[in-house]
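> Output the structure for:
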Amino acid sequence: MKNKLLFGMVLLMASSTSYASVKDKKAMRNVDSNILAEVSKVKSSCGNSALDVTVDWDSYKNMISSNGEKLNKDNYKSEWVISHSGQRTVAALEAITSICGSDEDYKEELAKLKKIKITAKQDFLDSKNNFTLSDNTLNIETGHKMTRRASDYTDKIKSLF
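Just a heads-up that it's a prediction; the model follows:
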């Protein structure tokens, strides 16, 4: 009985969404580092007193887990999903920095942001980012597969204000 229970616990842990390969973990750390560097630019350009950017890595792990067949069909690796998410997030932050540098009215509003929350869209084939604003929090639901530039997000971010 003990062995069956132990095996069940090991199986449950192995199938848990908290699992990430070494390559995934390295990609996440790299993304977090790139985001942190870009956040300091946003604060400097926009004048935010505080700005906390969090990535819900569990949402990415869940998406990767539930879209295994789609990823395999495209020969797409999980660390690429993570890396592209980071690139898209940095592009959104670059867009915010650019907006603040070119328009005082938007800068005044963007300076009020206190949090940016990043989550993954749950369909790997959905390539568009969604932006929503709730009080002083910008929510970004990232799409997949394609890289983006800051200019791809400028109008979407401006439309929230």
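
> switch to C-alpha atoms for all contacts and neighbour counts from now on
OK.

> what's the spacing between the residue most central in space within the chain and residue 64?
Centrality entry for the chain: nearest residue to the mean C-alpha point is residue 118, 4.0 Å, by Cα atoms, centre = their mean. In this view, residue 118 and residue 64 are 16 Å apart by Cα to Cα, to the nearest Å.

> if we can go back for a sec, before we move on, what SS does the residue nearest to the centre of the chain have?
State at residue 118, reduced to three classes by DSSP: H, G, I helix; E, B strand; the rest coil: strand.

> Repeat that for the one 4 residues further on.
At residue 122 the chain is in coil, as set by three-state DSSP.

> Then the one 4 residues further on?
Three-state secondary structure (criterion: three-state DSSP) places residue 126 in coil.

> got the contact list for it?
Contact analysis of residue 126 by Cα atoms under 8 Å, 6 or more residues apart in numbering lists 143-144.

> ok, it to residue 143 distance?
With distances taken as Cα to Cα, residue 126 is found 5 Å from residue 143.

> mind listing the helices in the protein by residue range?
2-15, 22-46, 57-66, 68-73, 78-102, 104-110, 154-158 (DSSP state H).

> quick one more, to check against the first:
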Amino acid sequence: MKKTLLTAAICTLLATTAHAGVKDKKAIKAAEAGIATEIAKVKTACGNAALEVNVSWDEYKAMIKANEAVLKENREQTQWIYAQGGQRTISTLESLAKICADDEDYKEEIANLTKVIVTPKAEYKDYKSEFTLDGTVLHAKTGHRMTRSASDFTKRLKALY
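Got it, this is the predicted structure:
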């Protein structure tokens, strides 16, 4: 009887882990599809010859592991975290496109942007995203726990230029 229960518990654990893995992969794929759409919009609005966006999903995975207790306490699911990371990246790109549409001077500068590198903040409770500019590379260190819209990032992005 004990062997049967143990076997059932292990099978359930493996099935749950596999299921979570699939949900995570689907959340990342959906995020990447949305990001690709926004990249095209930024190129059109700002005139970037090339623009690459790299989201460090491995760093998100490490952040999730490091914040396991907090996530469990808040009943957060990992696929939600990946989806929010994607959504915040999309909002960043939307903000850049809106800035270009509204102001020719910013458009001229943002057109030089060649890469956006997105990493998560280490602490899950840290909700505020931070941006830095290194030449033609925008570094976005994303916060967590809530979604953001393009207007939430506009002032901070403009301040980089």
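
> related to what we said a few turns ago, pretty sure residue 54 is one of the things the residue nearest to the centre of structure 1 touches, is it not?
Yes - the pair residue 118 of structure 1 / residue 54 is scored as a contact, 6.1 Å apart, by Cα atoms under 8 Å.

> Any idea how many residues pack against residue 63 of structure 2?
Using other Cα atoms under 10 Å, residue 63 of structure 2 is surrounded by 18 other residues.

> Give me the number of neighbouring residues for the spatially closest residue to it that is not a sequence neighbour.
Take residue 63 of structure 2 and drop its neighbours on the chain: the residue closest to it by Cα to Cα, 6 or more residues apart in numbering is residue 122, 5.7 Å away. Using other Cα under 10 Å, residue 122 of structure 2 has 18 other residues around it.

> Verify the contact between residue 122 of structure 2 and residue 68 for me.
No - using Cα under 8 Å, residue 122 of structure 2 is not in contact with residue 68, being 11.9 Å away.

> Just list the residues touching the spatially closest residue to residue 97 of structure 1 that is not a sequence neighbour, thanks.
Excluding its sequence neighbours, the residue lying closest to residue 97 of structure 1 (Cα to Cα, 6+ apart) is residue 42, at 5.0 Å. By Cα under 8 Å, 6+ apart, the contact set of residue 42 of structure 1 is 48, 93-94, 96-97.

> can you do 10 Å?
48, 51, 93-101, 110-111 (Cα atoms under 10 Å, 6 or more residues apart in numbering).

> can you redo the helices of structure 1 as CSV with distance to residue 131 of structure 1?
CSV is the format used below for the helices of structure 1 (distance: least, Cα to Cα, whole Å):
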stretch, distance to residue 131 of structure 1
helix 2-15, 31
helix 22-46, 17
helix 57-66, 16
helix 68-73, 24
helix 78-102, 10
helix 104-110, 14
helix 154-158, 7
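
> and residue 137 of structure 1, which of those is closest to it?
Closest to residue 137 of structure 1 of the helices of structure 1 is helix 104-110 (Cα to Cα; 10.1 Å).
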